[in-house]
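Output the structure for:
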Amino acid sequence: MIAATYFMVAGGPYGLEEVVQKTGYRATLLILVITPLLWSLPTAMMVSELATAIPEEGGFYIWVRRGMGRFWGFQETWLTLAGSMFEMALYPNLCVAYLGRYFPGLQSGHRGLLIGFAMIALCTVWNIFGVRAVGEGSVWLNVALFAPFVALIIFALGSGRAGETISVPLRHVDLLGGVLIAMWNYMGWDNLSTIAGEVEAPQRTYSRAMFGALLLVVVSYLLPVAAVARTGINPNGWTTGGWVDIGQIIGGQILAIAIAIAGVVGAIGTFNALMLSFTRLPMVMAEDGYLPRIFAWRHPRTGAPWFAIAACAVFWGICYPLGFEGNLILDVLLTGLSILLEFWALVVLRIREPGLARPFRVPGGMAGAVAIGLPPLALMLATVVRNHKELVGATNELAIGTIIIAAGVAVYFLSRLIPRKKAA
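Below is the predicted model:
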């Protein structure tokens, strides 16, 4: 489960390139240390308490619905699925970016789109084989992912050019932009909760998976960036897909090819693990009567919600051509709001169900439960301030997010007018 959780959150240090470009080496290393303390650790603690107390299929949807009622449960799922539309489009883009960095011909014409769609199709079939197939596959994907970066760190530490350009001034400094990307790279700790009904001994498994994966994520981000920081490579040249160029400079062609392949592995592993999580949401909503019952149909052998998996794959494929940065901003906004609802549910359930058995408990009593939600709230407010003028095409990002949020409220009340029949 640690391997699957790692891919739900990270999938390697890919995606950190623009943090370095926006903030420089020293600020990047500081951001990579502070962000998990303010964002990841509070979320992991919240998830550990709720997932071990209420280990049910649907995870955070069930927590919010149980704590605050059906309206907020619906909004939790709406925000998460809306965010997933933009998040899941990021990984085919990363896959093609890394292949194209070393094999530029693969990006010409429609080849890049076809490769992205092929990746989505592969993960769709993989997920229909069930939780065990995804979990076991994640272990091997982690091995393939980490090996080139271990080599990169060794080459970088032996380069003998320590500190030459760690203080090179940046052409443009964007600290909040770097924090935004770091938040995305440290997001996803609640995703494992949606498959609780398919996990053995969830009361024991979840907290171990959360904190084991958190340590692995932080180390896998810090070590490669810190190692490259001492080599003399100019931070202004870092762009999406840039780990391949860095591998070429530090270790030559073979390392560059290995990093490009590992980039594909990371994108596939993360997409595959997140598909496992997100597709359980339409399934439980169908079981609650909010979606047609076909979304709750399970594969007779693996138990996977095969129709929900296929339907989600189609919608994610539609968003794939939107590109990287526009998808990322909307993903952080919508998914971040859903995470704040989960922190709210943590507090409400402490009040409404004080006797609920909690194998893991956020320390500090009620004050501790409230306090751990404040740093994520502050980071979300900072990202809203930073991105309130960002555009997707000619449309304001914040306006798009507001429309999506309002649509969730409208859809809920419209659904109340339709007679609901729960899935059997």
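
C-alpha only now, for contacts and for neighbours.
Fine.

Show me the strands in the stretch 151-300 of the chain, by range?
For the stretch 151-300 of the chain, no strands are identified by DSSP state E, counting those that start in this stretch.

for the stretch 301-424 of the chain, same thing?
With DSSP E, counting those that start in this stretch as the criterion, the stretch 301-424 of the chain has strands at 391-392, 395-396.

Single out the most deeply packed of these.
Most buried of the strands of the stretch 301-424 of the chain, by mean neighbour count (mean count of other CA atoms under 10 Å): strand 391-392, with a mean of 16.

Can you tell me what sits against that one?
With CA atoms under 8 Å, 6 or more residues apart in numbering as the test, strand 391-392 has contacts from G326, E397.

Could you also give me the structure for this next sequence, so I can compare it with the first?
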Amino acid sequence: MEGTFSFYPCPSPPSPLLIKGEEDVEQLLTAPSSNAGDGTSKNKLPLLPLIFLIYFEVAGGPYGEESAVGAAGPLYAIIGFLVFPFIWSIPEALITAELATTFPGNGGFVIWAHKAFGPFWGSMMGSWKLLSGVINLASYPVLCVDYLKLLFPIFSSGLPRYIAIFTSTLLLSFLNYTGLSIVGYAAVGLGLISLSPFFLLVGISIPIIEPSRWLSLGNEKKNWPLFFNTLFWNLNSWDNVSTLAGEVENPQKTFPKALFSAGFLTCLAYLFPLLATTGATPLNQSNWTEGYFADLAEMIAGKWLKYWIEIGSVLSVIGLYEAQLTSCAYQILGMSEIGVLPMICGVRSDWFDTPWVGILFPTFVAMGVSCLGFVSIISVVNFLYGLGMLLEFLSFLWLRKKMPFLIRPYKIPMGLPALIIMCLIPSIFLVYLMSIGTHIVYLMSGSMTLLGLAWYFLMNLCKSKKWLEFNYEYNEEDN
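A predicted model of the protein is given here:
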């Protein structure tokens, strides 16, 4: 793994290599690889499971894209899912590919902000992304139970509902505890099974598609905030997988391949069902809300396909939960390895070599939040994630300027001016989404940001008083 570093509690990790002059290039390119990417460990994550983990970090299937049609009609929805990947997904995936292969350590975007602007901004990045991730995580057991109550009405309310949420959260978290390889290959199976009914839906729809229906603008008033939030919700989080970089087999080669493969799979999984269903059925725009694909499947093929899609939605939710928890857990591990969190947060299980503290904390928070009426704060997740992404774009650009000779195993083939334009377009979109937030969103996001600030100074106090043990070697390396 030439020119990179990995994070381990000991010994001290090597720094990224810099090219001092042309005479050093050959020596650097032939330097021995570090342990992080040699691929010799049985626990390293190979390409195929990584593709499906990224897929579940971002999408998890066409479920959820229905609201785009309800908000703006078929034509704008199709254009949105065609164009938005170029505006948002591709730049985010490219930045992730470059920085994750350059700094292949657990912690991902936290490391990038730390390297670019220092420990304070690394800590703030960690706070924004972790809070948004954990709140997002809490929604998945609730969604899982909401689907199950269609078959078992006892889970609709009251104590049985809370017990079902509690039990499903523990079971899903235990799967994550059993090891990253198991989670990765489970994601492959969940992805293929949850997508299979849509393959059939597209095939059955083809003979009855009327292309003129794709041009419909809808007959309802346009809800642009919902439309753009739906696109953003369904096509973001490409950088979440960067927190697993230290666990990936040969990350310099594997990460770019996995990101581009997952991007291709995600775009097809959104576009084909959207084109098939909008072209095969007459438009009833008010019905296009989350879960409408199951009703469309019944209209096109029968109840058997409706039930299959409903089962697939449950499996998709499981995959989403596993991928999100994995990202949160290894982010916590990475933050402990660079000294942002105490070393106790990076403790691994002796049995499965998984960061059990990093798994336990999001699990308990998710159980607490999922039992509350937190639907109104979902937009807070987007706001906090947006703050983190703005910092991520700035970190990427500053690292290009600050460390121009840093060896980058994968490098976006653009100069700094073009990269600024590439980052500026999605940044403008982020600012727009954040500007349409309500007063409650601003209040809650501000409160959580203050919580992140307080946490940073509390950790500094713990370091100065030596109340907790931290890894100081990473910061000493930067000085």
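
picking that back up, could I get the strands of the stretch 301-424 of structure 1 as a markdown table with distance to V411 of structure 1?
Converted to a markdown table, the strands of the stretch 301-424 of structure 1 look like this (distance: least, CA to CA, whole Å):
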| stretch | distance to V411 of structure 1 |
| --- | --- |
| strand 391-392 | 24 |
| strand 395-396 | 23 |
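
Please name the residues that touch the nearest residue to L99 of structure 1 once chain neighbours are set aside.
Distance criterion CA to CA, 6 or more residues apart in numbering; nearest residue to L99 of structure 1, sequence neighbours excluded, is A260 at 5.8 Å. By CA under 8 Å, 6+ apart, A260 of structure 1 lies in contact with Y98, L99, R101, Y102, W243, V244.

Need the counterpart of A260 of structure 1 in structure 2.
Taking TM-score structural alignment, A260 of structure 1 has E310 as its aligned residue in structure 2.

for V225 of structure 1, same thing?
Pairing criterion TM-score structural alignment: the partner of V225 of structure 1 within structure 2 is identified as L274.

now do L192 of structure 1
Alignment note (TM-score structural alignment): L192 of structure 1 maps to V241 of structure 2.

so its match makes contact with S327?
Yes: using CA atoms under 8 Å, V241 of structure 2 is in contact with S327, at 6.1 Å.

who touches the residue most central in space within structure 2 in this structure?
The residue lying closest to the centre of structure 2 (CA atoms, centre = their mean) is S237, at 3.3 Å. Contacts for S237 of structure 2 (CA under 8 Å, 6+ apart) come out as E57, V58.

Any figure for the gap between it and V357 of structure 2?
S237 of structure 2 sits 23 Å away from V357 of structure 2, taking CA to CA, to the nearest Å as the criterion.

Please name the nearest non-neighbouring residue to the residue lying farthest from the centre of structure 1.
What lies farthest from the middle of structure 1 is G160; by CA atoms, centre = their mean that is 35.6 Å. In this structure, G160 of structure 1 finds its nearest non-sequential neighbour in T231, 7.3 Å apart by CA to CA, 6+ apart.

Please name the residues that touch the one you found.
A156, L157, S159, G160, R161, A162, G163, E164, T165.

ok, L99 of structure 1 - contacts?
L106, A260, I261, G263, V264.

Next: A97 of structure 1.
Q107, T240, G241.

Would you check how far apart the counterpart of it in structure 2 and Y63 of structure 2 are?
A97 of structure 1 maps onto D146 in structure 2, with residues paired by TM-score structural alignment. Noted for D146 of structure 2: a distance of 14 Å to Y63 of structure 2, by CA to CA.

likewise P160 of structure 2?
As judged by CA to CA, P160 of structure 2 and Y63 of structure 2 stand 26 Å apart.

Of the two, give the one with the bigger neighbour count.
Y63 (24 against 13; other CA atoms under 10 Å).

which position in structure 1 aligns with the more buried one?
Using TM-score structural alignment, Y63 of structure 2 pairs with Y14 in structure 1.

G189 of structure 2 -> structure 1?
Aligned partner of G189 of structure 2 by TM-score structural alignment: W140.

Surely its match is within a helix?
Yes: per DSSP: H, G, I helix; E, B strand; the rest coil, W140 of structure 1 lies within a helix segment.

That one: neighbour count?
Neighbour count for W140 of structure 1, taken as other CA under 10 Å: 13.

measure it to A4 of structure 1 for me?
Distance of W140 of structure 1 to A4 of structure 1, given as CA to CA: 11 Å.
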